[in-house]
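Colleague: the following comprises the amino acid sequence and a computationally predicted model.
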Amino acid sequence: MAKPSDASAEPVVLARVPAFRLGAVQVDPPLLQAVCGDRSETLEPRVMQVLVALAEARGRIVTRDELIARCWDGRVVGEGAIHRVTSRIRHLAADLGGGSFQLENIPRVGYRLLEDGRPLPPADRAADVDTPAAGTAQAGAADPAAPGPAADAGTPRRPRRIPVLAVLATVLALLATAVWWPHPPAQSLPDARPMPALAVLPFRTLAPGARDELLEQGMAETLIAQLSASDAIRVHALGSAQRLAMQNPDPLRVAQALQADYVVDGTVQARQDRVRVNVRLLSMPQGTVAWSDTFDADAGAVFGLQDDIAGAVSQALALKLPAPSLAHRSPCDGGDAALYRQYLGARHLLHAPTPERLHRAIAMFRQILERDPLCARAWAGQAFAWRTLAIIGENPPAQSFPLAEAAIEHALALDPNLVEAHAEIGFKRFWFDWDWAGAEQALQRAIALNPSSVDARRAYAHLLSNLGEGERALEQMELARRLDPMSPLNNALYGQFMAAAGRADQARHQLDHTLQLAPDFWIALLHLGGMEMQRGDFEAAIASLTRATEHSGRNAVALSALASAHAKAGQRDRAEAILRELEQRAATSYVRPSRLAAVEVALGRHERALDLLEQAYRERDLGLTFLRVDSGWNPLRQEPRFIALSERMGLYAEHAVGW
């Protein structure tokens, strides 16, 4: 194969390129064929040219200009043409290739091919193998000397030479990954940096009468927030540990279920106006006490012990934590126990967000800020609540997001390194501004500040999935799911992103697992019903979507999906009845125009659907962020108005497989 610097200057001539393997797919450029097992696909010449150009680059990023020079003879080419070709390659990778190779889009830079989530090895490290798939075990097992595209068809084919040290390093890396690997029901992606995991259990109050749940959770959440700043340990979210502890409070059982290497638990005991906190660090799997200590404080200053406890635990684990910044501390951070309790109560309302709970949380955060206007976390909590009201479809985006932005600005002015605020910037740029690069930058910043932030990783996964970066999305969502494996939302979104990446069987399996955790979780029922509708099982789809509608309180997203299922099943009267219900609701409250458009598409009224999508664009409808990956829009993808809209948003795709 020619070196990238040579190949990048030459047009791709398919007749000169020998067959090569890419992941599980054997590619024959002269015949325009891609074969995997007993299945094959014929590619358009332009698609095959681009695939060859990317394969010859061997993991190097190929710019848009280079693709145009090599595959379009340097002619002027619109973004739509490139999008159509790259979308076809992604579809080939997901469908025929089974995800064994991927096409990565580096925004504003270019494209490169990946195998199993990793770039193809560069030419000077390819062990003299003329195949772009030289690094994959699967390709090697199928064809040890598979040829690859070359600048000269007469180049001799040589046997594969695999460096012994490289093999040894790979084996050791796989063994290390296996040690910490959780066992999800669906196929997962490997973690490039396996690390020890820590779970913090809710502290237990030792007192007669009712438990002090806010105190128990507050001590644990504070400790988790501080320890999460380390990039040397994975700190589980409290939600999963709490759910498991409710089933069985034995720390060893919780650690085993979470595959944690360490567990922190503790007790809090009030004695008149003093509080004693006992904390211990257990090492797994035996449950050996690695460290323990007792801390005493005035009852009103119990949350002020957080720095001492976190410092002692980190020292026992040999972790280096950032020094706590006193400049950004305010009474709501623990100095005022009553105010901190109020903050914890408001945060608790955000864990299961309904319109009523979100409005209550906003009111509570407002009360906190009246007493402590320097409480940066309360400002960030307000931002969370306002943008969530838009995400669940309760508020128009143009009403909620400016309020969220104002709250974010207050939070960052008080604490420039507040993780929650940077995550909220990412949410706003993603859902409202449609600034994909800016959203990615903000979410990466939040993750850098707190590698164990479930919210930031989940948002980043969602962004990547909606941009068509399925494999990268699954990597981030797997990390979020590991941090909070019992979360129904994490598990449901993992299934959703699998479907968008073309992994339909794994997605169904994952959604079934989610419904085992939470049988009435409507988001999982929604996506399961969508996938059943995709495969033509309308009876099952209507049953799942009816349950989703009931358990969501007749949420407009669930209702529109149910109407679409009825329409595709030939039950137009039922679909029209639901559409009328949504239109009547839209006359008095907010309903996303994209939800009405989805029903119109299912009913075959494409012009009306396109009108509604244009309205959705003007209103910054959050549903438009799914244009690239939602298969419900496939009937419109050749319509000029739809192409123009999706290209305007940078979300054009010829075909989608997600729901």
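Modeller: The structure has been received and is ready for your questions.

Colleague: from here on, contacts and neighbour counts on C-alpha atoms
Modeller: OK.

Colleague: what does stretch 527-542 contact?
Modeller: Outside stretch 527-542, the residues that touch it by Cα atoms under 8 Å, 6 or more residues apart in numbering are 492, 496, 508, 511, 543-545, 561-562, 565-566, 568-569, 659.

Colleague: against that first model, consider the following:
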Amino acid sequence: MVRQLTAIMFADMVGYTALMQENEVRAKDDLDRARRVMVQRVDEHQGQILQYYGDGALGTFQSAIGAVEAAIAIQADLKGPPQIPMRIGLHTGDIIHDEEGVFGDGVNLASRVQGLSIPGGILVSEKVFDEIKNQTRIETRSMGSFALKNVKRPMELWAVTNPGIEVPDPKRMGSRPSQSRNSVAVLPFLNMSPDPENEFFSDGITEELINALTRINGLQVTARTSSFAFKGREQDVRTIASELGVATVLEGSVRKAGDRVRITAQLINAEDGYHLFSKNYDRELLDLFQTQDEIAETIANELEDRFRPGPPTAESDEGLGPSAVTDSGAEAEPVPGVLPETHPGGAPPRPSETRGKHGSHFHDAEAYTQFLKGVHRFNYWTPEDARAAIRHFQRSLELDPSCALPHSGLANAYTFLAATGQMPGEVAYSRAKEAAQRGLDLEEGAGEAHAAMATVLFFHDWDFKGAYKHFQKALTLTPGSAHLRRLYAMYLNATGDSEAALDELEWALEMDPLSSPIRSALGEALMKGGRYQEAADQFRRVLEIDPEFRAAREMLGWAHMWTGRPREALHEWEEINRRTEDPFKVIPHRIWALVALGRTDEADQLLQLLEERRRREPEIALEMDFALAHLGLGQTELTLDYLERAVDRKLGMVVFLKVIPPIQRLADHPRFLKLLEKVGIPENRTDIS
């Protein structure tokens, strides 16, 4: 057994497991190349590879300077096409090395540092920084202090910033200090009644509780999509809380007998599984929906004090307010993006005081079910699913015309079809605007209705200022809605504020961590910022949850394209054709891949197939498809011809002209600049607000 003080390097290949599932040969080739590069560069800097861990490696060096220089050389080598995403972390500490392997506190800490890095990045600990800080050829920047597992105090980490090295944003580094205690997930309440028809009532209680708790100022509440993903699953509460990223879980049951109902609610501390609150509520069931509302508001009001800032209450010493101390000993961070509100008397309103009118509530069980089915279909972001969603929303309104939410759903679905050219714009936008306005008429205080109007103004009217006002109103009314923050992030991206868009999407993902639409949107935002490997990781995670989520597979193909992997891109896009059994899907995308692979004859054949689609489906606007196809073929002027036609037809997707990665190569072309001016896309969001 040998104990020594040494500079330790931990490195691992990002996305290797997912790549193995997609293309075993490519994954093996990439891993072999990465190992060859590491062995060569480590040896050149007087180091040695002591152990391989699947797609990762552990190396040691005689000096911290040599370790950092080797890491820089490794990342530079792995940049060259095809790019191999590698994360590297460095620390100086004790290791123990014997015939069974390498271990010790130094190894563990180097692993923790590496886990916070990003593809193409290098992070170092304080000890390494102390040894390299006077080396002018090594550039670094502090990322701030982080609470690392099994480390008693927060540790400052530094990023190597030499040219070509990816530098993480400290606000978005993969692991943050411990989850704020001011967070809760409401699990679907269990129906304990003998009649399965009462399932709707128990689900309704859960829904209303989520809505009511969302209105508590400063409380982070997991969205419905992620909470209901655990319905019917027998899992430990602590496991669920860890997956959802919350400190507390609210669960319960509903037992109905005749005209009486008993609801049991329990708030559980995720860290140790102990109950922080438990209570029964007995009610006479006079009106189904009114009882749901009243019970949800009662429970929310009783829990509110536990989530407010200030000293612990007499019932609990947990201190669940924003000033509570986290597991790491640091103060919990405030929820990003929400400014403290001011209210008469200094106290925020209780949930029951912030309720809107009746328009956001259903009075018919089947109407509510149809609405949820519509939301589910629309979230797949495909023309077929949008049309199916419209049918569900229309059926919901037939059963319950007084509810605002299906009108907002209709507006969003029609806007999507118009923006993507799948329905004549003059028809779709007219219907969208009518539905959005009807939602506002039914409930002016509904955030969803304002967001629906914002998207119509954004995509069709190109009224960026008007859209901004409606988005702000929507977020003021419903600050805890992950869905609204996703829509707002889309707007921010188009109007030039990509950093704010990422902030919104990351917060949305914290609220709804299992949402495929939000995670896919986060990937798109990362890709628009040139962070292709991080984007690809997000798309793969979506597809692991839902292989049929077409938008993520489509964008994963583009991520492969921009990192020198046209063969993998073509594989993803052909998989879409296979799954949909539709040869017309993603034709422009496949043209790009085929051109990159030198298969130009096949690319030309696909262009002819696109022409055939235009003849078969004259009602669909294909100007953006043709523009993208001709750009892939290197035909700039034809590309601009089609973009001009898209603008003339007011196709909604032209609002993204500045940020669509393939089209960004036209950024300085005079004809393209005129198009941007015609659409009125602002230089940045400050020009609007």
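Modeller: On my side now, so go ahead. Predicted, not measured: the structure shown is a model, and the values here were computed from it.

Colleague: and the contacts of stretch 527-542 of structure 1, which are buried?
Modeller: 492, 496, 508, 511, 544-545, 561-562, 565-566, 568-569, 659 (16 or more other Cα atoms under 10 Å).

Colleague: list the ones among the contacts of stretch 527-542 of structure 1 that fall in strands.
Modeller: Assignment to strands by DSSP state E places none of the contacts of stretch 527-542 of structure 1 there.

Colleague: in TSV: these, plus distance to residue 584 of structure 1.
Modeller: Shown next, in TSV, are these (distance: Cα to Cα, whole Å):
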residue	distance to residue 584 of structure 1
492	30
496	30
508	34
511	32
543	24
544	24
545	21
561	17
562	17
565	20
566	19
568	23
569	24
659	26
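
Colleague: farthest pair in those residues?
Modeller: Distance extremes for the contacts of stretch 527-542 of structure 1: the farthest pair is 492 and 569 at 25.2 Å, using Cα to Cα.

Colleague: quick one: residue 112 of structure 1 from residue 101 of structure 1, how far?
Modeller: According to Cα to Cα, to the nearest Å, residue 112 of structure 1 and residue 101 of structure 1 sit 11 Å apart.

Colleague: quick one, which of these two is more surrounded?
Modeller: Counted by other Cα atoms under 10 Å, residue 112 of structure 1 and residue 101 do not tie: residue 101 has more neighbours, with 27 against 22.

Colleague: wait, doesn't that one sit right on residue 95?
Modeller: No - contact criterion Cα atoms under 8 Å: residue 101 of structure 1 and residue 95 do not qualify, at 10.6 Å.

Colleague: turn the buried ones among the contacts of stretch 527-542 of structure 1 into a markdown table, including distance to residue 600 of structure 1.
Modeller: Formatted as a markdown table, these follow (distance: Cα to Cα, whole Å):
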| residue | distance to residue 600 of structure 1 |
| --- | --- |
| 492 | 27 |
| 496 | 23 |
| 508 | 27 |
| 511 | 27 |
| 544 | 21 |
| 545 | 18 |
| 561 | 11 |
| 562 | 13 |
| 565 | 12 |
| 566 | 12 |
| 568 | 11 |
| 569 | 14 |
| 659 | 17 |
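
Colleague: if you look at these, which of them are in helices?
Modeller: Among these, the residues falling in helices (DSSP state H) are 492, 496, 508, 511, 544-545, 561-562, 565-566, 568.

Colleague: map residue 602 of structure 1 across to structure 2 for me.
Modeller: In structure 2, residue 602 of structure 1 lines up with residue 632, judged by TM-score structural alignment.

Colleague: where does stretch 106-118 of structure 1 end up in structure 2?
Modeller: Taking TM-score structural alignment, stretch 106-118 of structure 1 hits no residues over in structure 2.

Colleague: measure that stretch end to end?
Modeller: Using Cα to Cα, the end-to-end distance of stretch 106-118 of structure 1 comes out at 14 Å.

Colleague: quick revisit: list the residues that contact the match of residue 602 of structure 1.
Modeller: By Cα under 8 Å, 6+ apart, the contact set of residue 632 of structure 2 is 588, 591-592, 595.

Colleague: packing partners of the one helix or strand residue 88 of structure 2 maps to?
Modeller: Here residue 88 of structure 2, judged by DSSP states H and E, is contained in strand 86-98. Here strand 86-98 of structure 2 touches strand 2-13, helix 64-79, strand 101-103, helix 105-115, strand 122-124, helix 126-132, going by 3 or more Cα pairs under 8 Å, 6 or more residues apart in numbering; DSSP states H and E.

Colleague: buried sites along it?
Modeller: Buried residues in strand 86-98 of structure 2 (16+ other Cα under 10 Å): 86-96.

Colleague: how big is the angle separating that strand from helix 64-79?
Modeller: Here strand 86-98 of structure 2 runs at an angle of 130 degrees relative to helix 64-79 (axes from the mean of the first three to the mean of the last three Cα atoms, to 10 degrees).

Colleague: in structure 1, what residues pair with strand 86-98 of structure 2?
Modeller: Against structure 1, strand 86-98 of structure 2 falls on no residues (TM-score structural alignment).

Colleague: tell me how many other residues crowd the nearest residue to residue 176 of structure 2 once chain neighbours are set aside.
Modeller: In this structure, residue 176 of structure 2 finds its nearest non-sequential neighbour in residue 146, 6.7 Å apart by Cα to Cα, 6 or more residues apart in numbering. Look at residue 146 of structure 2: counted by other Cα under 10 Å, it has 22 neighbours.

Colleague: distance of residue 146 of structure 2 relative to residue 105 of structure 2?
Modeller: In terms of Cα to Cα, residue 146 of structure 2 sits 17 Å off from residue 105 of structure 2.

Colleague: can you give me the strands for structure 2?
Modeller: According to DSSP E, the strands that structure 2 contains are 2-13, 47-53, 56-61, 86-98, 101-103, 122-124, 140-146, 155-160, 183-186, 190-191, 220-221, 248-257, 260-269, 275-284.
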